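Enquirer: predicted model, plus sequence, below.
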Amino acid sequence: MDYLPNILFTIILLAGIAFFVKNVRRLSRNIKVGKSISITDNKSERLKNMARIAIGQSKMVVRPVAGILHILVYVGFIIINIEVLEIIIDGIFGTHRIFAPLGMAYDLLIGAFEILALLVIVAVVLFWLRRNIIRLKRFIKPEMKGWPKQDGNLILYIELVLMLLFLTMNGADYQLQQMGAEHYTQAGMFPVSQFISGMLGDMSTASLIVLERIAWWLHIVGILFFLNYLYYSKHLHILLAFPNTYYGKLKPKGQLENLEAVTKEVRLMMDPSADPFAAPAEDAPVPEKFGASDVMDLTRIQLLNAYTCTECGRCTSECPANITGKKLSPRKIMMDTRDRLEEVGKNMEANKGEFVADGKQLLGDYISHEELWACTSCNACTEACPVSIDPLSIIMDMRQYLVMEQSAAPMDLNNMMGNIENNGAPWPFNQMDRLNWANE
């Protein structure tokens, strides 16, 4: 019976890890639905970007208030969970504060953890007020109704509860140390939880042990729950921000990707020795689909972008189309891509790993033509994103599909392209007159 808590803890720990591994595999399978591309260039620059943007939070502090609060939560939550290593060892082997022999170093660590925990609580409360009381405009856009709003608040509640449990556990532990309870040796510095300890002075040793153990168990189980909840939450960026910033676009933001098939056609047209009427070789590959109409047509990097989206809305708040009342929201583009990818993933799960056509696609069923054509391709969204997401690449790929596969460009654009083809200029003037403007 003495080992029952250790056995139970080990089972819970292994179950939490198993579910996490299952979610990682599901995530990997869904991302691999996209087209594979090889990115092996500029490794040193990519590592610098990852260190600067994902670890250093350099793009977060462009907006100082949100940036500083986010750094407090991010750094505090990550560093505090170093303590999870001690909890895991204690839980498996039945020890208590296994690292206490580190002496002063341990005392300073626990003290730092507690101060960070308090700062996390303050930041979380301020974040909640910004979302629910102040109601910043970017948090009340149409795409943020329902689950996205609930998810954002739920994450804040989880972080708040975990920090309070951490401080309660330490407060009860500190009080037991003062009372000389068995196994609760003098260890740690408690600059915050000592005030909680002061409120527990009337409790008996047995009651304090129960309180400390309940807080301890709930804290570690809560962390395992949070780890597995990440897959279903916008907070998946905690893990994916690192690969996403590494694979972020290094080319100038205004440089758009060319379709290889179109490039070959242009080269053929410009080659005076080529026969434009020659039949293609028998072993020539079948022309691929131009652009993208569904998540399978996007690259794996674009799908990684969708899963990394934090739903912070900085992209949408900077978008000139959205600011002027257009339907386009870059954040919604990423959320829709992720939702469709999840739908495709569930389809594959139900059909033994194969996708069975469901009569739906990303274009039309999730993202409308109106949204796509509202984009000015200014790249304000990619510049604003704190984790190097590129919504414009998805918009442009879907536009290519509309133009090149369906001839479904807006009338004004079709007129312009027709004028270029027939008159050599966007305007409906005779080719002989197209340079007359220069004389004026």
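Expert: Done, it's in.
Enquirer: from here on, just use CA atoms for contacts and neighbour counts.
Expert: Will do.
Enquirer: show me where the stretch 51-200 of the chain has strands.
Expert: Read by DSSP state E, counting those that start in this stretch, the stretch 51-200 of the chain holds no strands at all.
Enquirer: same check, this time on the stretch 301-440 of the chain
Expert: Going by DSSP E, counting those that start in this stretch, the stretch 301-440 of the chain shows no strands.
Enquirer: chain center to the strand or helix carrying residue 217: distance?
Expert: Following DSSP states H and E, one finds residue 217 within helix 205-229. Put simply, helix 205-229 sits 28 Å off its chain's centre (CA atoms, centre = their mean, to the nearest Å).
Enquirer: swap in stretch 287-304?
Expert: Centroid separation between stretch 287-304 and its chain, computed with CA atoms, centre = their mean, is 19 Å.
Enquirer: now swap in stretch 6-20 and tell me
Expert: Distance of stretch 6-20 from the chain centroid (CA atoms, centre = their mean) equals 26 Å.
Enquirer: who touches stretch 102-120?
Expert: 72-73, 76-77, 79-80, 99-100, 160, 163, 166-167, 187-193 (CA atoms under 8 Å, 6 or more residues apart in numbering).
Enquirer: whoops, stretch 63-73 was the one
Expert: By CA under 8 Å, 6+ apart, stretch 63-73 touches 57, 60-61, 116, 119-120, 123-124, 127.
Enquirer: and the comparison structure, right after this:
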Amino acid sequence: MAIIQQILFVAALAVAAWFVTKRYKFIRDNINLGKPENRKDRPSERLSIMLRVAFGQKKMMTNVTVGLMHFVIYVGFVIINIEIVEIVLDGIFGTHRLFAPYLGAVYPFLINVFEVFALGVWLVCVGFLTRRYVTRVGRLQGSRHEEMSWRWPQLDATLILTFEILLMTAFLTWNAADTVLRAQGVAHYDVPVAGDFLISGLLTPLFEGWNTTALIAYERFAWWFHILGILFFAVYVTYSKHLHIILAFPNTYFSKLEPKGEMKNMPEITKEVQLALGITQPDPNEVPAEIGTFGAKDVFDLSWKNLMDAYTCTECGRCTAACPANITGKKLSPRKIMMDTRDRVEEVGRNRDANGGTFVDDGKTLINDYITVEEINACTTCQACVQECPVNINPLEIILQLRRYKIMDEAQAPASWNAMFSNVENNMAPWKFSPSDRFNWADQVNS
């Protein structure tokens, strides 16, 4: 029987590893669809940002209660899963609590740490479900412009929270049943453990009236449920918004280091303007640069970092809740911008893989088919969404690139914007009067 369990365990481990590897390769290839962009400068500053924002949860702490809850569930789940090392080895070699005889008193101490965090994760997950379905925090319900895509994200979050509650329950009750079996001296479970378990020890009365067969059956069920659940979670998270558990670290490391308000200019256009203004002189030997597309029409025109942002999005809604355009009833939702970008990248990736590694034009584009002109034109470029994101995602960069394409490539701008552009070009200011008349108001003040 033991050898069958070992074979089944190794098979389950191999299947999970295959699915995870395949999915991560798919995501990596999708991110690489974006244009190159250098984000490797100032490594020490980038490392500092990653440690403060991703690991230290700095931006989550604007709301201390929620920040601490998130910290518990994040750190707790990571720390608890350290025990996977022992579980995996036990599954492969058919042993039971492999490390206990070697670690002595340290072993129960470590298990107690894991159990305290497991209880913390359990309580926080219940709290987060309460925030979603009882107190009904507004940004967690989806904004008025996100109905078309909100059902799955809502279900996704519920599934993850419920699943984590079940995993923590299995972990604690498994330890409790194992403690009772160990106290009874049942073979295979009679492993020397130098101390009691703190949290699961409170649950042992639930199992003390069970017979040995029932105890072993439950202990095996809880053990298998816990480890298979973690393997399933490892696969599922790659399809879920909870991918940010992994991508938050590289995404914050590759954060934009320039001031938030600094926008990227197209070098070719900048040079053209400088030539027109006489700031620089033309080089007769220089071959004119060939510009393919202004801005971004589809995900291929965005940078790889923009696409990583889309995959890292936690869908928490802080960006949309802070967006003044959305607050005042405009159609713009920065969260939807990121979700739509990710959906389009996924679609493009499936198209590429279905056609032997080459994308076949499907007649769709990110702008128009996923994101509308009304959405991007509503943006005020105030940077509120950028400031609020807990993992340093920048929806504004995508919005500006899409808007640049519609205006410069398709010449589709509101009439009022065209008037402003004309004034800037002719008068070097948004207003329709000569630069020489700018200080006429001062004469009226003095008179």
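Expert: Everything's here; your move. A quick note: this is a predicted structure, and the numbers were derived from the prediction, not measured.
Enquirer: what span of structure 2 is the helix holding residue 217 of structure 1 aligned with?
Expert: Mapped onto structure 2 using TM-score structural alignment, helix 205-229 of structure 1 spans residues 212-236.
Enquirer: now the matching stretch on structure 1. Mean distance?
Expert: Superposed on structure 1, stretch 212-236 of structure 2 shows a mean distance of 0.7 Å to its aligned residues (mean CA distance after the TM-score superposition for structure 1).
Enquirer: so which of the contacts of stretch 102-120 of structure 1 belong to helices?
Expert: 72-73, 76-77, 79-80, 160, 163, 166-167, 193 (DSSP state H).
Enquirer: which one is the counterpart of residue 404 of structure 1 in structure 2 nearest to, not counting chain neighbours?
Expert: Matched by TM-score structural alignment, residue 404 of structure 1 corresponds to residue 408 in structure 2. Spatial nearest neighbour of residue 408 of structure 2, chain neighbours left out: residue 294 (6.1 Å); criterion: CA to CA, 6 or more residues apart in numbering.
Enquirer: counterpart of the one you found in structure 1?
Expert: Under the alignment (TM-score structural alignment), residue 294 of structure 2 maps onto residue 290.
Enquirer: now do the SS call for its match.
Expert: coil (DSSP: H, G, I helix; E, B strand; the rest coil).
Enquirer: show me what contacts it?
Expert: Residue 290 of structure 1 makes contacts with 259, 400-401, 404-405, as judged by CA under 8 Å, 6+ apart.
Enquirer: neighbours of the closest residue to residue 294 of structure 1 other than its chain neighbours, how many?
Expert: Closest residue to residue 294 of structure 1 apart from its sequence neighbours, by CA to CA, 6+ apart: residue 362 at 4.6 Å. When neighbours are counted by other CA atoms under 10 Å, residue 362 of structure 1 registers 22.
Enquirer: what's the match for residue 362 of structure 1 in structure 2?
Expert: Match for residue 362 of structure 1 (TM-score structural alignment): residue 366.
Enquirer: can you pull the contacts of its match?
Expert: 297-299, 340-341, 344.
Enquirer: residue nearest the centroid of structure 1?
Expert: Centroid check for structure 1 by CA atoms, centre = their mean gives residue 308 as the closest residue, at 2.2 Å.
Enquirer: that one maps to what in structure 2?
Expert: By TM-score structural alignment, residue 308 of structure 1 lines up with residue 312.
Enquirer: my guess is that match contacts residue 243. True?
Expert: Yes: with contact defined as CA atoms under 8 Å, residue 312 of structure 2 and residue 243 form a contacting pair (6.4 Å).
Enquirer: shared neighbours, those two?
Expert: With contacts defined as CA under 8 Å, 6+ apart, no residue is adjacent to both residue 312 of structure 2 and residue 243.
Enquirer: quick one on the thing from earlier: so which of the contacts of residue 290 of structure 1 persist in structure 2?
Expert: Contacts conserved in structure 2 for the contacts of residue 290 of structure 1, using both residues aligned by TM-score structural alignment, their matches' CA atoms under 8 Å: 400-401, 404-405.
Enquirer: which ones are touching the counterpart of residue 375 of structure 2 in structure 1?
Expert: Superposed on structure 1 with TM-score structural alignment, residue 375 of structure 2 falls opposite residue 371. With contacts defined as CA under 8 Å, 6+ apart, residue 371 of structure 1 is in contact with 326-329.
Enquirer: between the residues you listed, which is nearest residue 183 of structure 1?
Expert: Nearest to residue 183 of structure 1 among those, counting by CA to CA, is residue 329 at 57.0 Å.
Enquirer: next up, the contacts around the counterpart of that closest one in structure 2.
Expert: Using TM-score structural alignment, the equivalent of residue 329 of structure 1 in structure 2 is residue 333. By CA under 8 Å, 6+ apart, the contact list for residue 333 of structure 2 reads 143, 145-146, 319-320, 323, 326, 375.
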